[in-house]
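Engineer: My questions are about this predicted structure, shown below with the sequence.
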Amino acid sequence: MYAVGENFEYMIEDIEHDISVIGDIMMFGDEYLIGENLDGKRFVFIYIENEEIVQLVEEEDEASDMLDNWEEEYYAGGTNIGDWDDDSYYEREDRITTGSGDTEEYIEDEDCSESEEDVDSFISGLMGG
């Protein structure tokens, strides 16, 4: 089985291609690999588990459907899901919303860091002293 980021060589129309695995998708109980050659052309391969080989999905309609499903479900149309700084979820996490509709008001949370005195007091209370 190939994982995302791994490479392999594959003969397509008598030309050897260096393929990089850029994704995988499970459909119909089978595992499919999405590969890309050095020119940026994408291919779909089925992983045949019992033989531990990959085989090119040659039927254009099937391969196109697989690519479309993968892009829609996993690739997110090019969105970088690892870009945490620009993720609006994390911006909302530190806010409290009051009101409804057009009257929503955001209140920024106060700094909730504990002082050293509070920690010492807590520990003393636990130790009975």
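Structural biologist: Alright, I've got the coordinates. Numbers count the residues shown, from 1 in each chain.
Engineer: CA only for contacts and neighbour counts going forward, please
Structural biologist: OK.
Engineer: quick one: Ile53 and Tyr32 touch, right?
Structural biologist: No: look at Ile53 against Tyr32 with Cα atoms under 8 Å: they stay out of range, at 11.4 Å.
Engineer: hey, where'd the strands end up in the protein?
Structural biologist: Applying DSSP state E to the chain gives strands spanning 7-12, 15-27, 30-36, 42-48, 53-56, 95-98, 105-108.
Engineer: between those strands, which gets nearest to Met66?
Structural biologist: strand 42-48 (7.2 Å; Cα to Cα).
Engineer: wait, doesn't Val21 sit right on Asn7?
Structural biologist: Yes: counting by Cα under 8 Å, Asn7 is a contact partner of Val21 at 6.1 Å.
Engineer: who's more crowded, the two?
Structural biologist: Per other Cα atoms under 10 Å, whichever of Val21 and Asn7 has more neighbours is Val21, with 22 against 16.
Engineer: Can you give me the distance of that one to Phe122?
Structural biologist: 53 Å (Cα to Cα, to the nearest Å).
Engineer: And Ser88, by the same measure?
Structural biologist: Applying Cα to Cα, the value for Ser88 to Phe122 is 35 Å.
Engineer: His17 too?
Structural biologist: Using Cα to Cα, His17 is found at 64 Å from Phe122.
Engineer: Take this one as well and set it beside the first:
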Amino acid sequence: MNQKASAVVIELAKKLIDVSSQRNNDWEAAYYRFSFDKLQIDSTALYSVRGEGFFFDGFKCVGFYEDMEALSISLVKEVDKNKGLFLLVVRSDFTYEIKFEWTDLGKWKISKEDGQSGIPSDI
């Protein structure tokens, strides 16, 4: 990853930490998933407290998704891919990691369907 892409990842992590801290002082980890292809983009985020996931409400976190998606699009341009996804994981101790996937657009879903916690599996 080049220097500009690294700077974007750091900015994404800062924003995710900031909004998580605003939502709940007891948050342990937060997850931001961004997927893209030529026709659409999709982003989902949630934070966890004691293993339970809580989605960030776009109405309560004004501008959060817009800012994150704008940064994500700039990151996608830097990695020069036209299809894929990434998962950003931040923790309350301010550590973070980012994972990329270029073929399996179903990976690392953030979902509460079928009784799931919302926390991405297989990370």
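Structural biologist: Looks like it came in fine. The shown structure was predicted, so the numbers you read here are calculated from the model rather than taken from an experiment.
Engineer: care to give me the TM-score?
Structural biologist: With the length set by TM-score structural alignment, normalised by the length of structure 2, the two chains reach a TM-score of 0.30; 57 aligned residues with a Cα RMSD of 3.8 Å.
Engineer: So Ile53 and Tyr32 of structure 1 - more neighbours on which side?
Structural biologist: Per other Cα under 10 Å, whichever of Ile53 of structure 1 and Tyr32 has more neighbours is Tyr32, with 25 against 12.
Engineer: thinking again about what came up before, if you count surrounding residues, which of His17 and Phe122 of structure 1 has more?
Structural biologist: Counted by other Cα under 10 Å, His17 of structure 1 and Phe122 do not tie: His17 has more neighbours, with 16 against 11.
Engineer: any common contacting residues for Ile53 and Tyr32 of structure 1?
Structural biologist: Tyr47 (Cα atoms under 8 Å, 6 or more residues apart in numbering).
Engineer: is it true that Ser20 of structure 2 touches Ala30?
Structural biologist: Yes: using Cα under 8 Å, Ser20 of structure 2 makes contact with Ala30 at a distance of 6.8 Å.
Engineer: shared neighbours of the two, which are they?
Structural biologist: Residues touching both Ser20 of structure 2 and Ala30 by Cα under 8 Å, 6+ apart: Tyr47.
Engineer: next SSE after whatever helix or strand Lys15 of structure 2 lives in?
Structural biologist: Following DSSP states H and E, one finds Lys15 of structure 2 within helix 3-23. Remark: after helix 3-23 of structure 2, the chain's next helix or strand is strand 29-36, criterion DSSP H and E.
Engineer: And Phe45 of structure 1, how far from Val54 of structure 1?
Structural biologist: Phe45 of structure 1 sits at a distance of 6 Å from Val54 of structure 1 (criterion: Cα to Cα).
Engineer: and for the two, which residues touch both?
Structural biologist: By Cα under 8 Å, 6+ apart, no residue touches both Phe45 of structure 1 and Val54.
Engineer: which residues touch Asp42 of structure 2?
Structural biologist: Asp42 of structure 2 touches 34-36, counting by Cα under 8 Å, 6+ apart.
Engineer: ditto for Glu97 of structure 2
Structural biologist: The contact partners of Glu97 of structure 2, taken as Cα under 8 Å, 6+ apart, are 88-90.
Engineer: and the residues you listed, which of them are in strands?
Structural biologist: Per DSSP E, the contacts of Glu97 of structure 2 map to strands at 88-90.
Engineer: Need those residues in a markdown table (columns: neighbour count and distance to Val79 of structure 2).
Structural biologist: Output for those, formatted as a markdown table (neighbours: other Cα atoms under 10 Å; distance: Cα to Cα, whole Å):
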| residue | neighbour count | distance to Val79 of structure 2 |
| --- | --- | --- |
| Leu88 | 19 | 15 |
| Val89 | 22 | 19 |
| Val90 | 23 | 21 |
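Engineer: Of the residues you listed, just say which sits nearest to Val8 of structure 2.
Structural biologist: The closest of those, once distances to Val8 of structure 2 are taken by Cα to Cα, is Leu88, at 11.7 Å.
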